[in-house]
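Visitor: here is my input; please provide its structure:
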Amino acid sequence: MALKPTIYKFKISLSDLNRDYYTALILTVAQHPSETVERMMARVLAYCLNADELLSFTKGLSSVEEPDIWLRGLDDQLHLWIDVGEPAQERIKKASRMAKNTKVYSFNSKSDTWWQQSQSSFSALPVQVYQFPWKDIQALAKLISRTSDMSFTITGDSTYITTQNGEVDIICRELQA
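Guide: This next block holds a predicted model:
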């Protein structure tokens, strides 16, 4: 019998001062059985940084042919492909041909090593690469529960997040524009 995902429900008040985008999000997020809470929260953070009414989570780890998050236009064109983690260069090369924009958000303890090894192969690709500090993602993961009310305030490269259990400020470092 296959393991079932754990379901989280987030009510997020989002204030993106960089884009003048303000909204309330109700997100139901499935944590894949093999996914850590930290990875799931990196996905939620990447979602909020790119929030749009057409943005959606995909099957993610359950489907290797899809990104973690994508934005499909009303014409079903793939406008944005977002991967969270440390994807292979071949995967991102294929993604950059399929989508108008491609972004990668790296977040874990091996992120620096992955980027040192991947930077030269990514430099030729039309992809934006960002990094969340591992300790900050760990701190964020400790603040959530299965049902959470949260506030995200994005300004510059900083995202200030408050929950009923505490707060954390996460800097999104741009590795490649």
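Visitor: going by C-alpha atoms from here, please, whenever you check contacts or count neighbours.
Guide: Noted.
Visitor: show me the contacts for residue 143.
Guide: 163-167 (C-alpha atoms under 8 Å, 6 or more residues apart in numbering).
Visitor: distance to residue 131 and secondary structure for these - can I get that in TSV?
Guide: Putting these into TSV (distance: C-alpha to C-alpha, whole Å; DSSP: H, G, I helix; E, B strand; the rest coil) gives the following:
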residue	distance to residue 131	secondary structure
163	22	strand
164	26	coil
165	24	coil
166	22	strand
167	19	strand
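Visitor: which residues of this structure fall in helices?
Guide: Here the chain has its helices, by DSSP state H, at 37-49, 89-98, 111-122, 134-143.
Visitor: want to put them side by side, so please do this one too:
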Amino acid sequence: MALSATLRKVRINISDLTRHYYEAHSLTVAQHPSETDIRLMVRLLAFMRHADEDLSFTKGLSTDDEPELWQRAPDGRIVLWVELGEPSVKRIKQALSQAERVVIYSYGGRSADEWWNKHKVELGHLPRLEIFHLADPQPAQLGELCQRSMDLFATLQEEEVQLTDGSHSLDLQLTRWR
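Guide: Take a look at the predicted model:
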């Protein structure tokens, strides 16, 4: 018997000082059985950084032809394509052929560094691509906030994110790799 997704109820109050975006979002997020709490929270972090009424979660791990998040224009164009982890260069190029802008959120330790060092020259020539990295131990700290039901408060400015659930607070610093 196949395992089913775990549903997470998330309420996020976002204050993005860079974009002047101040909104509350109530989300139901499906966590794939193979998805770790860390990866789920990195998805939520990406949502916070790009929050918009047209931004939505996709099938993610359940399909190969969709990103983790995307923002579609009313005419169907893909304005933003968000990937997590260490996607292949082929996948990144396919995303760039479909979307106006592609953003990757890399997280973790040595494997992320190795991925970047292996591909940074080739990725450096691709247009409309941004890559951010969340270095250790930040992903694990972020994963500790994961609950079945979450009330999160996020203040964002540039590559800094202050995140709290009322009991625990994190100051996250994303590194812009590209």
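Visitor: coming back round to it: just the helices of structure 1: most buried one?
Guide: helix 37-49 (a mean of 21; mean count of other C-alpha atoms under 10 Å).
Visitor: structure 2: matching residues for that helix?
Guide: Against structure 2, the aligned range for helix 37-49 of structure 1 is residues 37-49 (TM-score structural alignment).
Visitor: following superposition onto structure 1, what is the mean distance for the matching stretch?
Guide: With mean C-alpha distance after the TM-score superposition for structure 1, stretch 37-49 of structure 2 departs from structure 1 by a mean of 0.5 Å once superposed.
Visitor: can you list contacts of that stretch?
Guide: Here stretch 37-49 of structure 2 makes contact (C-alpha under 8 Å, 6+ apart) with 14, 16, 31, 55, 68-69, 82, 84, 105, 107, 139-140, 142-146, 154, 156.
Visitor: now with 6 Å, please.
Guide: With contacts defined as C-alpha atoms under 6 Å, 6 or more residues apart in numbering, stretch 37-49 of structure 2 is touched by 139, 143.
Visitor: okay, stretch 133-152 of structure 1 sits on what stretch of structure 2?
Guide: Going by TM-score structural alignment: stretch 133-152 of structure 1 matches residues 135-154.
Visitor: end to end, how far does the matching stretch reach?
Guide: Taking C-alpha to C-alpha, to the nearest Å, stretch 135-154 of structure 2 runs 19 Å from one end to the other.
Visitor: what about the strands in structure 2?
Guide: Under the criterion DSSP state E, structure 2 carries strands at the ranges 6-16, 21-31, 55-57, 69-72, 78-84, 102-108, 129-135, 149-157, 160-164, 169-176.
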